[in-house]
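Undergrad: Here's a sequence, model it:
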Amino acid sequence: MRPLTREAQTSRNTIDSKRARRAEAVKYAPGFSADEHQKYLNATATQIVKNIQAKVWTATAVLEAYLARAAQVHDATNCLTEVFFEEALEEARRLDAEFSKTGALKGPLHGVPISVKDSFNVKGFDSTIGYTRWGNKPAEQDAVTVATLRAAGAIVIAKTNVPQTLLAFESVNPLWGRTLNPWSTAHTPGGSSGGEGAVLAADGAALGLGSDIGGSIRIPSGYCGIYALKPGHGRVSYHGSVGPNPGFEAVRAVAGPMGRSVADLERAARVLFGERGSGNAYLPAPVPYRDVTLPAKLRFGYYLNDGVVKGSPACHRAVLETVEALRKAGHECVEINPPDVARALQLFTGITSADGYEKLTSHLGSDKQESALFLVTLGPRLPGFVRAAAGWAIRTFVGDTQFASFLSHSRRKTVGKYYDYVADKLAFERETRGTLWSAAAGLDAVIAPVQAVPAVPHGGCDRLAPLACSTLLYNIVDSPVGIVPVTRVDPERDALSDAWRVAPGAGSTILERGLYGPKGAYDVRAMKGLPVGVQIVGEAWGEEKVLAMMHVVDAALGPRGFGPGSWDPSKQRGVALA
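TA: Below is the predicted model:
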């Protein structure tokens, strides 16, 4: 075996030391006791604050319960990165002491244990997002969102795992390893806010913070069965969040809350919207939360297939059950043609690949590029004549014009060509908004699948990365979108029926074969019990209306086994990866 290079040895030392420190930090959690702790885990963030205010609970007692569960779920899923259990306990005791003296809550999130995605700076701790090169470089101050949540009384307990470069929907990287889905060890929790999805679904935190540039909040929320809000750009500060390509602005990342109830998302939004921090930031827009009144009868559009990949029976059922529930509640639901999702994916691919992903991958150093990025970064690595030949072969012999088109857009470009793509993106945004929210359409919201399948097995992103088209569409269009969990995979109800098989495909035969072929990712037996959710899409600058409509959808669906206290470690199926 060849000896490691100096850089590789430094990376290995960083991995070993940071994982060891994480293991020591997790030991500050008490052992989990259902009799002692479960009542706190069964409470929403809103209920936690009310019980502390009523002097029924203390912040310390609540925190100990969530730390005990966070340690438990980390052991089951490997979801945490930087861990602040000791510091959180000190903060809870300070909150209790101050409340005992004054009788006044620190703010609307007083005593609520929260987790944040690894990309958000927390003073005194690293923001590595999985790069060993970024280890041992602690942040000098909190991100604006983190500082704002702390000022409202929240207690930050940990940061959570993400994929390398934040570009894949599997949460795995060389520094922290792979995060598992809390419902199935054989499946990913999604990404890039995958650690957040896992810890929240399993009650390891009461509320969380993620970010989204192509589905990074919504995919893990759908995969893990939690609630989430992706705001439009300009509502929540992004200052103090790190990324591998900070100068990239053509499709702008946004920060948003993830949680276990719509009420908790609303509470977080009331705290975060329009808050700029102490700096002189141009964004977010100084627009605080605005209360809305919904009409008694809402009009929802919906679609089942995204125009690139045929949706699975499980995801079709989630949309149709939502539609049925809303109709029973007196609302109107009309099937609509989806926007041009294929065009959105072409634009997203063309824009993000403009420099051949050179900047995104420049931080790897001696770190091995994770396989989840293989298909994402393949196009620019191919010589032009090879890419052209491959596209021709795919169109001619496979008949998949969409996949061939995506490959052709994934290449290096001149600055002028990059400008053309951005101009096309802005035109597409205007056209799509104009269609969905025209007076003629008269829609209050659109109900859409999160992805074509409930979740993918580990390694699925290697060959199925374009599945993110169903979420990245609404980053290109910059619409506010909520996620509501609807149902769980049922092997009997969600199997591939003859009727489903003979129905027309949605576009890409390569992707559909990868999902539904003999060794496809859609295996309802392996997926049994995995959550399935829907996207609730609203008009630009309508985040408050989206949250209000999420309340409507959630109430119409009724009790269905999601939310606080729904996770049981014994229900995590499958065998953990080595």
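Undergrad: can we go C-alpha only for contacts and neighbour counts from here?
TA: Will do.
Undergrad: so where do the strands sit in the stretch 451-578 of the chain?
TA: Assigned by DSSP state E, counting those that start in this stretch, the strands in the stretch 451-578 of the chain fall at 481-488, 531-537.
Undergrad: swap in the chain?
TA: 80-83, 113-117, 155-160, 172-173, 177-178, 207-212, 227-230, 254-259, 299-302, 332-335, 445-449, 481-488, 531-537 (DSSP state E).
Undergrad: Show me what the fifth one packs onto, helices and strands only.
TA: Secondary-structure packing of strand 177-178 (3 or more Cα pairs under 8 Å, 6 or more residues apart in numbering; DSSP states H and E): no helix or strand packs against it.
Undergrad: who touches it?
TA: Outside strand 177-178, the residues that touch it by Cα atoms under 8 Å, 6 or more residues apart in numbering are 78, 171-172.
Undergrad: can you do 6 Å?
TA: Under the contact criterion Cα atoms under 6 Å, 6 or more residues apart in numbering, strand 177-178 has outside partners residue 172.
Undergrad: Pull the distance from it to the chain's centre.
TA: What separates the centre of strand 177-178 from the centre of its chain is 17 Å, taken as Cα atoms, centre = their mean, to the nearest Å.
Undergrad: still on that earlier bit, most tightly packed of the strands of the chain?
TA: strand 227-230 (a mean of 33; mean count of other Cα atoms under 10 Å).
Undergrad: Please tell me how far that strand is from the chain's geometric centre.
TA: Here strand 227-230 is found 8 Å from its chain centre; the criterion is Cα atoms, centre = their mean.
Undergrad: picking up where we left off before, now the strands of the chain as a markdown table including distance to residue 468?
TA: Shown next, in a markdown table, are the strands of the chain (distance: least, Cα to Cα, whole Å):
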| stretch | distance to residue 468 |
| --- | --- |
| strand 80-83 | 24 |
| strand 113-117 | 19 |
| strand 155-160 | 21 |
| strand 172-173 | 17 |
| strand 177-178 | 20 |
| strand 207-212 | 12 |
| strand 227-230 | 15 |
| strand 254-259 | 16 |
| strand 299-302 | 18 |
| strand 332-335 | 22 |
| strand 445-449 | 11 |
| strand 481-488 | 15 |
| strand 531-537 | 13 |
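Undergrad: before we go on, could you also do this sequence so I can check it against the first one:
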Amino acid sequence: MPHWTELAAEKKQRQLKSIPQGWLVSPPPDSTLDVTGFPETCGLLTEREIKITNTSVDVLLEKLACGEWSAVDVTTAFYKRAIVAHQLVNCLTEIFVDHALARAAELDDHLQQTGKVIGPLHGLPISLKDQICIKGLETTMGYISWIGRYAEKNAVLVDILIECGAVPFVRTNLPQTVMWPESFNNIFGRTTNPYNRSLTPGGSSGGEGALVALKGSPLGVGSDIGGSIRIPSSFCGLYSLRPSYGRVPYCGALNSLEGQDSVHSVFGPMTNSVGGVKAFMKAIVNAKPWLKDPLAVRKKWQEDEYNLVDHGSGKDLCFAIMWDDGVVVPHPPIRRSLEMTKAALEKAGHKVIDWKPIKHRLLADTTARNYRNIWNAASAEDYMITTSVTGEPVIATMELDDSNVAAAPFRPKKVGITAYQLWQVQKLRKDIRKEYLDHWEATVSETGTGRPVDAIICPASSYAATPHGKNRYTNYTTVWNALDYPATTFPVTTVDPTLDAKKPPHVFYDDCDKGIYNMYDPEIFKNAPICLQLVGRTLEEEAVIKMTEIVDGALAATK
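TA: Got it, this is the predicted structure:
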């Protein structure tokens, strides 16, 4: 067998050949950090294609449905912009132009002949994280050992997207093993943040985050086991949703640690508008995924829940802001975004109170311990078995310079635990979930609405996008995975060195908190997007989406 580096080089060469030569551009030098404006000035896209790619999902769907824009034209526009994005930030894995355009042409023919759309996502190009199988394509998931493995059938989610009329058109980069909050592997290399290429776009859905931020895709699908949708969306300034487990089908996709069901991964949308989040979720759940995936939840889109019938019909809502989690104090721009959101909501007539986090350290530690116990019991073996075919090394750090760098704290160790010990961790998590539910219910005494708090607003991370290899605290997202609460991200602002000057040291919770305080330099984080999370309760996706629309509208009214 060829050396693993030769296999990687051959795969990269095939990827390059899949790009139409006329779509290659001369990207700016590496010293140009912010490349968000480049796609519209590089000369490849026409004025009409720029207009198409700057259009939100809901408007795109309207224009596609009435035939004002053809599926071929829309797919071509986003494909060209996606290829430009890839040359800027290295965000793509699989590129299948002819296949996608053929699909788009079929949709156009159907609309012309029948006057009807195929489904609610008719003609919409959708990008997919490189673990969502498409028949006939390789799905490497960042593993060199999986080069040459072609999918024999689509993942269930792909079948449903096609049934809904969508056009899958690219797949996107992720970290080797998937289990990283950044994006680098030995095949496709490192994905960078389009707002500042010296920073990470996050992970593990980092390719999606970078691509959608550059408007190379109107809507992408990421996965989330501890924040892997919300972290890259936060770092790249996007709207997204981590749904509750089972709301979006997962069957037929690849993953690390397949077979364990203690910590569940979920698929969800990443896009440039909250309307895109709604369009995706409504289409997918109304397609009855439970008839194709035995683990999918049997719950169609509930219009009453979207209209907030259980939340006073959206009048005089009460939001709770979690300023910090009692473990790590967020950096100044995160605090400023929380203050901006509070002011906007109060101006819009809603009530805002403080959220008192309970046992977030224990919750995060329980989840992390669950991860570590599972990983330590089997993941080291899982990774080694997968990579042993080619001898590819298992990545231990995302640092640019990996010499003398200690492995990240969440990487697995070759130790195991008993089944009984694992059960105790799972029991503890179950008990905390009940305690958290009771805590939420008890807020009825503080809201003044006769209801408990309608939603929690909190950081998506304690910082903006970090330099590569520095994203090591993910508890602001992980706790909601432990509780299985749906959570969106929504953009608020960007890092401004003048407004977000470093503050004097606070009383640190511990050395981790101190370390994160010390890493803040407003010049390093300059121009990085800031997003927050809106968190609801299990299987409350419709209400969470609607409340995100309300928060987004309140913020827009203040700008």
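Undergrad: care to give me the TM-score?
TA: Once superposed, chain against chain, the TM-score is 0.88 (TM-score structural alignment, normalised by the length of structure 2); 513 aligned residues with a Cα RMSD of 1.9 Å.
Undergrad: out of the strands of structure 1, nearest to residue 190 of structure 1?
TA: strand 172-173 (9.8 Å; Cα to Cα).
Undergrad: average offset between that closest one and structure 2?
TA: Superposed on structure 2, strand 172-173 of structure 1 shows a mean distance of 0.7 Å to its aligned residues (mean Cα distance after the TM-score superposition for structure 1).
Undergrad: With distance to residue 385 of structure 1 added, can I get the strands of the stretch 451-578 of structure 1 in a markdown table?
TA: Output for the strands of the stretch 451-578 of structure 1, formatted as a markdown table (distance: least, Cα to Cα, whole Å):
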| stretch | distance to residue 385 of structure 1 |
| --- | --- |
| strand 481-488 | 40 |
| strand 531-537 | 39 |
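Undergrad: Out of the strands of structure 1, the one nearest residue 361 of structure 1 is which?
TA: Nearest of the strands of structure 1 (Cα to Cα): strand 172-173, 12.6 Å.
Undergrad: Output the residue interval of structure 2 matched by that closest one.
TA: Mapping strand 172-173 of structure 1 onto structure 2 (TM-score structural alignment) gives residues 184-185.
Undergrad: Could you do stretch 64-71 of structure 1 as well?
TA: Taking TM-score structural alignment, stretch 64-71 of structure 1 hits residues 76-83 over in structure 2.
Undergrad: ok, and what's touching the matching stretch?
TA: Outside stretch 76-83 of structure 2, the residues within contact range by Cα under 6 Å, 6+ apart are 49, 216-217.
Undergrad: Tell me the most packed of the residues you listed, by neighbour count.
TA: residue 217 (33 neighbours; other Cα atoms under 10 Å).
Undergrad: circling back: how close does the match of stretch 64-71 of structure 1 sit to structure 1?
TA: With mean Cα distance after the TM-score superposition for structure 1, stretch 76-83 of structure 2 departs from structure 1 by a mean of 0.8 Å once superposed.
Undergrad: rewinding a little: using CSV, please lay out the contacts of stretch 76-83 of structure 2 together with distance to residue 283 of structure 2.
TA: Formatted as CSV, those follow (distance: Cα to Cα, whole Å):
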residue, distance to residue 283 of structure 2
49, 26
216, 22
217, 18
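Undergrad: From these, which land in helices?
TA: residue 49 (DSSP state H).
Undergrad: just the contacts of stretch 76-83 of structure 2 now: which is nearest residue 135 of structure 2?
TA: residue 217 (20.8 Å).
Undergrad: Please say which position in structure 1 that closest one maps to.
TA: Residue pairing (TM-score structural alignment): residue 217 of structure 2 is matched to residue 205 of structure 1.
Undergrad: Spatially nearest residue to residue 26 of structure 1, not counting backbone neighbours?
TA: Distance criterion Cα to Cα, 6 or more residues apart in numbering; nearest residue to residue 26 of structure 1, sequence neighbours excluded, is residue 71 at 6.1 Å.
Undergrad: mean per-residue distance, the longest helix along structure 2 to structure 1?
TA: Across structure 2, the longest stretch assigned as helix under DSSP H is helix 419-441. When structure 1 is overlaid, helix 419-441 of structure 2 sits 1.3 Å from its aligned residues on average, using mean Cα distance after the TM-score superposition for structure 1.
Undergrad: mind listing what's buried in that helix?
TA: Residues 422, 425-426, 429, 432-433, 436, 440 are the ones in helix 419-441 of structure 2 that count as buried (16 or more other Cα atoms under 10 Å).
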